[in-house]
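S.K.: with the sequence up front, the predicted model follows.
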Amino acid sequence: MYLRLSQEQKERIIRDIKDYFFEEHAEEIGELAAGNFLDFMVKEIGPYLYNEGIHDARDMLEQKLMNLDEDVQSLEKPVHHNRD
C-alpha cells in the first residue's frame, strides 16, 4: 500500500511534525528529519490505519445492506391461499 499525499499535504504534515517535536520535546528538527519521520510513519503505521478504515467501511456497508434487505422485505405482500 502506498499512501499518496499531495505536496501541500506533505508540507502541512511536516510542519505539524516539526511543531510537535518542538512543543512536546523542546527539540527542533529540520525538514529532512520531519520528512523522513513522515515517510516512516506512512510506511510502518499507514497500513494498520488503512486496514482499520477498510474494516469500518465494510461494517458500515454490511449494516446498510441489512437495513436495505429489511426495507425490501417489508414491501412483500402477504399471500392468501384460497381454500374451497
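M.R.: That came through fine. Residues are numbered from 1 along each chain as shown.
S.K.: going by C-alpha atoms from here, please, whenever you check contacts or count neighbours.
M.R.: OK.
S.K.: so where do the helices sit in the protein?
M.R.: For the chain, helices defined by DSSP state H occupy the ranges 7-25, 31-44, 46-74.
S.K.: and of those helices, who's closest to Met1?
M.R.: Nearest of the helices of the chain to Met1, taken as Cα to Cα: helix 46-74 at 6.7 Å.
S.K.: picking that back up, for the helices of the chain, give me TSV that also has mean neighbour count and distance to Met1.
M.R.: Listed next are those as TSV, based on neighbours: other Cα atoms under 10 Å; distance: least, Cα to Cα, whole Å:
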stretch	mean neighbour count	distance to Met1
helix 7-25	14	17
helix 31-44	14	8
helix 46-74	12	7
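S.K.: here's the one I want to compare it with:
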Amino acid sequence: MAIELDRAQRDQAIQSLTRYVEQELDQRLGNIAAGALLGFFLEEIAPLVYNQAVAAVQERLSQRVAEVDVEVHEDEFQYWRRREAKAGGRR
C-alpha cells in the first residue's frame, strides 16, 4: 500500500524538511531536492512505520476483543435474586 500525502501535507512536509536541513545540518536544501527526499522517505521508510503502527493496533484490538466477555457479561437467572433482594429491603 503506497503512502501518499495530499498537496497541503506534502508542501508542509517539504517545508519541514528544508527547515530541518538548514537548522540542524547547516545545509541548504531546495524544494525540488526536498520533494525528492520526501518521496524517498515515503517509499522506503514510511511502510516500516506504517506496518509497525498496524501491528500495534492489531495487538491493542486483540486485547480489547479478549476482554469483551468480561465487559459485557450478564449473569443468568437473576430475576428471582433481584426480586428477593428488593423484597428483603422492604421488610
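M.R.: Alright, I've got the coordinates. Every value quoted in this text rests on a predicted model; they were computed, and no experiment measured them.
S.K.: overlay them and tell me the TM-score.
M.R.: Put the two chains on top of each other and the TM-score (TM-score structural alignment, normalised by the length of the first structure) is 0.84; 77 aligned residues with a Cα RMSD of 1.3 Å.
S.K.: residues touching stretch 20-33 of the second structure, excluding its own?
M.R.: Stretch 20-33 of the second structure is contacted from outside by Ile14, Gln15, Thr18, using Cα atoms under 8 Å, 6 or more residues apart in numbering.
S.K.: mind running it again at 7 Å?
M.R.: Applying Cα atoms under 7 Å, 6 or more residues apart in numbering, the external contacts of stretch 20-33 of the second structure come out as Ile14, Thr18.
S.K.: ok now it, how far from the chain's centre?
M.R.: 30 Å (Cα atoms, centre = their mean, to the nearest Å).
S.K.: mind checking the end-to-end distance for it?
M.R.: Using Cα to Cα, to the nearest Å, the gap from the first to the last residue of stretch 20-33 of the second structure comes to 13 Å.
S.K.: and the residue nearest the centre of the first structure?
M.R.: Nearest residue to the geometric centre of the first structure (Cα atoms, centre = their mean): Gly53, 3.4 Å.
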